[in-house]
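*Asks:* build me a model:
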Amino acid sequence: MIRTYNYYAIFNFADDGINVSFPDLPGCLTYGHTLEEALIMARDALALYLDGEPVEELPPPQTMPQLSNPNDKAYLIKVNIHY
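*Replies:* Sure thing, here's the model as predicted:
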């Protein structure tokens, strides 16, 4: 069985790269040097995080997060998990 999950990630654009965090998933963090790399790493981090959690315990995804930092941008990250 395959389940599709969509969670927003916050990409913080810094001078040395892009830090990525998922507000709904504590501890789900990653990093990339470029936007392309950060998007790939975000998908990988989300898939690994969700694969290790029981489906019943996953928090529901929130709507688009409010951003207060001008260096932040939200991206909706989609992954398919095989159960």
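*Asks:* make it CA atoms for all contacts and neighbour counts henceforth
*Replies:* Fine.
*Asks:* quick one: contacts for the nearest residue to Ala14 once chain neighbours are set aside?
*Replies:* The shortest distance from Ala14 to any non-neighbouring residue, by CA to CA, 6 or more residues apart in numbering, is to Asn71 (7.2 Å). Counting by CA atoms under 8 Å, 6 or more residues apart in numbering, Asn71 touches 12-14.
*Asks:* let's see this one next, to set against the first:
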Amino acid sequence: MKDIYIYPAIFSYANDNDDNDDILVEFPNLDGTLTFGNTPKEAHYKAKNYLESYLYMLEKYARALPIPPKRNDIKLKEDQAIEMIKVNLNLIRNEINNKVG
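*Replies:* Have a look, this model is predicted:
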């Protein structure tokens, strides 16, 4: 079982015409994944937590984890940027097992 995963996340920043200043975050190859933050730091933190939970649940139910797309294959809009999100599922497994036990 692999422990370290790195997935690209698309951070969409509000433009001057938006009333909402939130930074939306999505993972291009993970269906239905969307989170947000009010600051870049908060958006990164929430993206990491979301990715940890998402991958852990796939693993728990014996689902195949999607292969992350290559950064260069992702097309961005003007108000978007890519961040690589790294998670350690071994830490999550241990944290969850310690809560249960």
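*Asks:* quick one: TM-score?
*Replies:* Aligned and superposed, the two chains score 0.89 in TM-score terms (TM-score structural alignment, normalised by the length of structure 1); 82 aligned residues with a CA RMSD of 1.6 Å.
*Asks:* follow-up on the earlier one: residue in structure 2 paired with the residue nearest to Ala14 of structure 1?
*Replies:* Structural alignment places Asn71 of structure 1 opposite Asp79 in structure 2 (criterion: TM-score structural alignment).
*Asks:* gap between that match and Pro68 of structure 2?
*Replies:* Per CA to CA, to the nearest Å, Asp79 of structure 2 is found 22 Å from Pro68 of structure 2.
*Asks:* now swap in Ser12 of structure 2 and tell me
*Replies:* 19 Å.
*Asks:* between those two, tell me which one has more neighbours.
*Replies:* Set Ser12 of structure 2 next to Pro68 and count neighbours by other CA atoms under 10 Å: Ser12 wins out with 19 against 15.
*Asks:* name the element the residue opposite the more buried one in structure 1 once aligned belongs to?
*Replies:* Using TM-score structural alignment as the criterion, Ser12 of structure 2 maps onto Asn12 of structure 1. Here Asn12 of structure 1 is covered by strand 2-14, with elements defined by DSSP states H and E.
*Asks:* contacts for that strand?
*Replies:* With contact meaning CA under 8 Å, 6+ apart, strand 2-14 of structure 1 is reached by 18-24, 42, 61-65, 71-83.
*Asks:* and those, which are buried?
*Replies:* Those of these that meet the buried threshold are 18-24, 42, 72-77, 79-80, by 16 or more other CA atoms under 10 Å.
*Asks:* which two among those residues are spaced furthest apart?
*Replies:* Asp72 and Asn80 (25.4 Å; CA to CA).
*Asks:* in the helix ranked longest in structure 2, what counts as buried?
*Replies:* What stands out as the longest helix in structure 2, according to DSSP state H, is helix 40-60. Buried residues in helix 40-60 of structure 2, defined by neighbour count with 16+ other CA under 10 Å: 43-44, 46-48, 50-52, 55-56.
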